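> I'd like to go over a predicted model; first the sequence, then the structure.
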Amino acid sequence: MDYIAEYKRWLENPALTENERAELQSVQENKEEIESRFFAPLSFGTAGLRGVLGVGLNRMNRFTVGQAAQGLANLIVSNGKAAMDRGVAIAYDSRHFSPEFAKQSACILAASGIKTLLFDELRPTPELSFAIRHYGCIAGINITASHNPKEYNGYKVYWEDGAQLPPAEADVVAKEMAATDIFSGVRTGDYGAFVESGMIRILGRETDEAYLNEVLKVAVNPDCVKQVADEFKLVYTPFHGAGYRLVPEILRRLGYKHIICEPEQMKIDGDFPTVKNPNPEYKEGFNLAIELARRNDVDLIIGTDPDADRTGIVLKDKTGDYVTLSGNQVGVLLIDYIITARKLTNTMPAHPAVLKSIVTTEMARAAAEKNGVACFDTFTGFKFLAEKIKQFEKTGSHKYLFAFEESYGYLAGDYARDKDAVTASMLIAEMAAYYRTQGKTLYDAMEEMYEKYGYYCEKTVSITMPGVSGLTRMKELMAELREKPLGRIGTHQVEYTRDYMSGIRTRMADGSAEQMELKGQNVMYYELEGGTTFIIRPSGTEPKVKVYIMAKGDSKAAAAEKVEALSAAAKEIVR
């Protein structure tokens, strides 16, 4: 694409406001910035769109959002009148322009004759997934960039099962977008008129009630909360986002009486002013909550990201310091607890299973299988976990108990098909109450997990590759890894290489190969001696390459030592 010509086309288009035109004029001397904004359109895939807010073809703005909404509208229209009447549920988070993009999308769909169900204010992502299933919608849209920095926004699209858009439908939307002129090809209409005519229906607290009722059904052993509710205190923070109302409410309904919400972070604000990054993965975001916990002698802090699909926790350790648990650690704790509670309450189904992604800790498999529960891997992304759940429903081969990813996403129950921080917060609180009845904290419980299942340690090394040159380098890197296979990583011999694009697993000693069940993803997976794993995967939503290191050792220190050595090796390989 001639990015200079595209820049001029935008600059001269009368559809731009004066402020939008001024933004483009401000970069006219910066060729690199012009290229960044106009070298290619934002890529639409199964995760929809995600990018930096701003004016340009490769930015999130009302034009790129409008083009995506028209592409989705065309897909739905091609499915016939029944699909159009089923409608599309639309939600949004606390980010800049999220309400505007949501309303704009509703108007574009309505102009194509498609009914929409638009939430009246910000809502958790999992509630959108629930609403699609609850109201029988054909699709859903969520305006969110999840846990990304404040400069970002996104356009996530869901299909009728409440999971993210399948590849075939995503391809249709992408083709329709490419065939739609971004300025003249998008049809819209008057919002007020569409609401009055019933083409746009506003969803409110009645949907929250239906959703919370389903979430509460996922509780396994809520009686343990009653035993400690009078004295157990916990701190909650929504990081200025969509969990601010429903997470405290579900904890109250579970039976908790002392829920202390961090007041500054309960304020809805797309600038996320109290955190550097609104991601519950990072301890820095919990600083205010930790101070609040100290003042109130609280052992457990729960935090959810801006669209309330990811959950992080901070615990008080034996020395009184506050420490974070990783997504892997929380997932293992929940697997062990859910299995224990199911057995205690005699609610374990036949053929139970837990699900995880290929980059998620193998400690999860150990915890499941040692307790007689099957463990299955999928590709990274909750849409793949949702596909596996759907497969179980069709075949009846297994009943899933719990699904999770190392990136702080967890799901239980059949009401939704995306990770759910509302349910996760409830289960974590229930689990904490159970251990309190045993005279233990969650920190104590995690220490016991290592004794029960072995010493595992994981680390994700993220290497940012920004701009056009970064995208090029990411492609070159993956090609190099396939052309020149790694025989050794640091001091570790590679025993097997899995190329998840071709689906081939190769034994490095003799070159013998076997076909795997999973294929079609740009991931290189290295099985090292001693049961350690080294995985290289370009991010699908951010300009970075992620290296996942998963080690097992004879002790915590031995496993951690392996991880640190391989982290250094990762930075030598990915550059």
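That came through fine. Numbers count the residues shown, from 1 in each chain.

> For the rest of this, base every contact and every neighbour count on C-alpha atoms.
Noted.

> do you know how far A170 is from F384?
Counting by C-alpha to C-alpha, to the nearest Å, the gap from A170 to F384 is 14 Å.

> Could you pull up the residues touching H147?
N277, P278, N279, P280, D305, P306, D307 (C-alpha atoms under 8 Å, 6 or more residues apart in numbering).

> please redo it, this time with the cut-off set to 6 Å
Contact analysis of H147 by C-alpha atoms under 6 Å, 6 or more residues apart in numbering lists P278, N279, D305.

> ditto for L300
When contacts are counted by C-alpha under 6 Å, 6+ apart, L300 touches L234, L315.

> Same question for S539.
V545.

> same question, T437
With C-alpha under 6 Å, 6+ apart, T437 has no contacts at all.

> Ok, H96 next?
G270.

> any idea whether it is helix, strand or coil?
Of the three states, H96 takes coil according to DSSP: H, G, I helix; E, B strand; the rest coil.

> Check Q493 too.
strand.

> what's around it, how many residues?
16 (other C-alpha atoms under 10 Å).

> what ranges do the strands span in the stretch 51-200 of the chain?
Listed in chain order, the strands of the stretch 51-200 of the chain (DSSP state E, counting those that start in this stretch) span 88-92, 116-119, 139-143, 152-159, 200-203.

> Strands along the stretch 401-550 of the chain, start to end?
409-411, 455-464, 488-489, 492-499, 504-507, 513-515, 524-528, 533-538, 544-553.

> S129: what's its closest spatial neighbour, skipping adjacent residues?
G162 (4.5 Å; C-alpha to C-alpha, 6 or more residues apart in numbering).

> Put this next to the previous one:
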Amino acid sequence: MLSTASRPIGGKDNLPKRHTAWPNLQPQNIKAACCSNPHQKHQAAGLGTTAGFLLTHFARNELGSNAAIGAPLLCPCTDTETEDGPGAELLPTPGRSYVAPSRLVAALGRYQAACARSSSGPACDDSGYRRITVAHPFRPGDPWRRRGGMGTGSGTVSQVAPLVRFTQSCDQAGTAASLGRALSWEIVPLCISLAFWEPFSIDPTRHVGAGAPDERSVNLKLNDLRTPGCTRGVPGVHAAVVNPGQPRVPVPVPRGAAGRTQHTSSPADQLPNNCQQQEIVDEMALERPPPALDSLVQEWLRLDRNPTTRKEIEQLHQANDHDELESRLRQLIKFGTAGLRAHMSAGFSRMNDVTVIQASQGLAAYLIQDVPDATKKGIVVGHDHRHNSERFARLAVTAFLRRGIRCCLLEGHVATPIVPFGVRLLGAAAGVMITASHNPATDNGYKLYYSNAVQIISPHDKGIAASIEQNLEIDEEAWSTEPSTQVSEALLIHKSDMIKDSYLQAISGLTRPSRLELHSKTPLKFIYTPMHGIGFPFARQAFETAGFPPDAWLPVESQKHPDPDFPTVKFPNPEEKGALDMAMSLGRTILQTAPEQKLMIMANDPDADRFCASEWTGSTWNTFSGDQIGAILACWTLQNFKKSGKPLDRIAMLSSTVSSHLLAQIARLEGFKFKETLTGFKNIGNEALDLEKKGYKVLFAYEEALGYMFDTGIFDKDGIASIVVWAELATELSQRGSSVADFLETIYKTYGYFATNNSYFICKDPVAVRTKFRGLRFGEQAVETSGHTNSRSMLLDRLRYPSTLAGYLITRIRDLTIAYDNGHPPECLPDLPSSNDEMITFYFGGEGGEVIATLRTSGTEFWKLKYYVEGSAEDQLTAQTKVDRIVKALGEEWGFSKL
């Protein structure tokens, strides 16, 4: 039996080359709903057979399961009323479902130009139509909006007639399908030919999706699939939306696919004799690319004024590289809580001048609407040293200034923490940092801090994304990289030096003046690497301001200057294996002439918001994990606070849910407030800000990915502040005759032994990852046959999580993707909010302490399936052994290493 569980939809070898950017339905998976046995009708392929299914697949691919949370997608092949979301069962089975028109319109609107194909060909008469009666919930005057890479549109529903016509077939060619007349938007075919077999009728009922109360929905029920046998294969239909009032887009006429038999062996031979598999090749598409793609190319060339990126698209077009053009031009780059981050190249889905200008225009419009006096408060803008970073920053400033928003462009390369510090210091409306942090050299990004000086969270990300899509047009003046020539001097804020000086002064406040003399006599030599980033001048100045002697600072010369190509590191990330190799090599050179010298390596990532350290033990380098550094910094900060004599009940510390639980244990035993958050400093920072509003003093927060936050007025990770605190604690411990490793052992003896193993599996097939997570939730059989339901009780009944791994019993499961935690019966609702990414935590019981394993996908590094495994025991070796055993089983027993 074929199914999308065992044979994922897609595959570049299954369709003509230029079709691969569209939803890639395998021919052998589409063929089967013509079987005479109604019970086998959907089982044979695991797929539905109507244009409704094609819309379902389109919506799923374009919106993605994560984007669909709380918003229904069209799927006329499910047993019960359904609502798809992250982790939901998306595979169709007979039944009904619903679609939120505004959500579908937003996705399909990007494809308007894709319908501009020849309108020649025969027209269908009434016998070629199938009637679809839609009892839709729209009222006259209801608004709708079309969004997308080809422009924007809006209107109101002006007709409430319940009849919608859908063109199923007409002789050898299908024609346009108006699946939206009653809703005042038209849906016309996109240019790809697919095959489906049988007539159908739809009996709709009204349904408003629970999770999306502001979106009215149309519920389509498939109720007539009784026709036995096969009918002639006809081209299937995807759809795009035409703005009411605009000229109708010419109707494409699919050619050639209908009625032709493709001779193939299994699985086609598994069908009954009366079923023939249809070839799904559009002959016109084989001869030339769809004019829809031509339209996208022309739209890009109309907007882009950068000769380099214009040439990229022109050359791809001349070379007929349709796959690459589809990849670059079909979708807009996604703006999320991390802002923008992508490969730098031409195209609407990449980081380049066009997308930076469009993002800045949309952000400016949103701020003016959402932040009081945004134009007066202004925006702080900084950039790192990456290719195009300065240019992107200047284009962003031009966009802000042209909309009357004051701007402070920080001069030169800056460390990322300086931007949120500047936002808070100036009381600015927002801050933008152009950086891709520790991503490869080919990437860049656009990180946003809101008026609270913290990274944005929902709903601002969605609001800004919508505003960007409404501000896509670019005029000639937007291309100036000399903002001062575009506006009056009054709009420019010249406080760059003041912000940098105040930032370094705030960091110096982390050390007490009485310690300056001790610092000046440090017995340590500190080897420092900024990984070819911008950290060196800021780290050195902070180091010396804290009283440490210049001769104790030993930079890795080959890595200390900014280099956007990162020539000596494969990945400019201190977490990656080998990242500290050159620093260690420098240390060994020092030891050749001074074998008793005490050495400490300190490293920042390229934008200097992360920190890593490694200590020479006398025989080897001991590189501390992110969790170990977090525990060390937390305990050091706590010890210093205790010396003030103030009570601990009004101080707080935070860490992310994938970080070590050791900090929570310390908080329980010491009596201060601890808060666990979702991953990312956008969550940590906003929670910390809320705690301060409630009267707590937030001393420290961290996440295991080498991010550490201190009491400097910045609610974000800060690698420069980490340098100063770490140098201080290492110096004082060394002067006592101890080491950082000894200090960590004391922490373990006091609060318990915790061991971690955090890394990732590489998987570049998101379909396989989603299938694997669905299998963990519902079991493999459920993946093949079950639909998702918006009834929580039915959802709970369907869950089939594994019960053991590596011989350990699973005692608790927390699945933040579907808001489930069986540790909180009877509702089984978790304490933490839902995650937009896949994220499941398994708790394992056992003698001597438990093991906790979290699996999650990454929002910024889609090829990584990350795991975080932690165990506790009476000694370090036992804890580490248990953890490593679980990690091995994740790869082998659960198959994550084989994705």
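Perfect, thanks for sending it. On a predicted model such as this, the values are computed, not experimentally measured, just so you know.

> now what about the TM-score between them?
Overlay of the two chains. TM-score (TM-score structural alignment, normalised by the length of structure 1): 0.92; 568 aligned residues with a C-alpha RMSD of 2.5 Å.

> Longest helix in structure 2, please.
Ranked by number of residues, the top helix in structure 2 under DSSP state H is helix 766-785.

> quick one, that one and strand 864-873 angle?
With axes from the mean of the first three to the mean of the last three C-alpha atoms, to 10 degrees applied, the angle from helix 766-785 of structure 2 to strand 864-873 works out at 80 degrees.

> mind listing what's buried in helix 766-785 of structure 2?
768-780, 782-785 (16 or more other C-alpha atoms under 10 Å).

> and for the very next helix or strand once past it, what span of structure 1 is it aligned with?
Counting by DSSP states H and E, the next helix or strand C-terminal to helix 766-785 of structure 2 is helix 792-798. Aligned by TM-score structural alignment, helix 792-798 of structure 2 falls on no residue of structure 1.

> And Q541 of structure 2, what's its match in structure 1?
Aligned partner of Q541 of structure 2 by TM-score structural alignment: E249.

> rewinding a little: between the contacts of H147 of structure 1, which sits nearest Y496 of structure 1?
N279 (34.0 Å; C-alpha to C-alpha).

> Give the closest residue to the closest one in space, chain neighbours not counted.
H147 (4.9 Å).

> ok, now how distant is that neighbour from G303 of structure 1?
Where G303 of structure 1 is concerned, H147 of structure 1 sits at a distance of 12 Å (C-alpha to C-alpha).

> got it, and H492 of structure 1?
Counting by C-alpha to C-alpha - H492 of structure 1 and G303 of structure 1 are separated by 37 Å.

> Same check on M524 of structure 1?
32 Å.

> Compare the two and say which is more crowded by neighbours.
Of the pair M524 of structure 1 and G303, G303 is the one with more neighbours under other C-alpha under 10 Å, namely 29 against 20.

> Provide the secondary structure category for the more buried one.
Assignment for G303 of structure 1 (three-state DSSP): strand.

> Show me what it lines up with in structure 2.
With TM-score structural alignment as the criterion, G303 of structure 1 matches A603.

> and what of S407 of structure 1?
With TM-score structural alignment as the criterion, S407 of structure 1 matches A705.

> Please apply the same query to F97 of structure 1.
That one, F97 of structure 1, aligns with N388 by TM-score structural alignment.

> can you check A163 of structure 1 too?
Checking TM-score structural alignment: A163 of structure 1 goes with V454.

> which residues does its match contact?
G685.

> Kindly recompute the last result at 7 Å.
P420, K682, G685, N686, F715, D716 (C-alpha atoms under 7 Å, 6 or more residues apart in numbering).

> For the alignment partner in structure 1 of the first one, which residues are in contact?
Put plainly, it is P420 of structure 2. Mapped onto structure 1 by TM-score structural alignment, P420 of structure 2 lines up with S129. By C-alpha under 7 Å, 6+ apart, the contact list for S129 of structure 1 reads G162, A163, A416, R417, D418.

> so which of these comes closest to A179 of structure 1?
A163 (25.9 Å).

> From R62 of structure 1, how far out is the closest one?
25 Å.

> One more: G136 of structure 1?
Distance from G136 of structure 1 to R62 of structure 1, by C-alpha to C-alpha: 28 Å.
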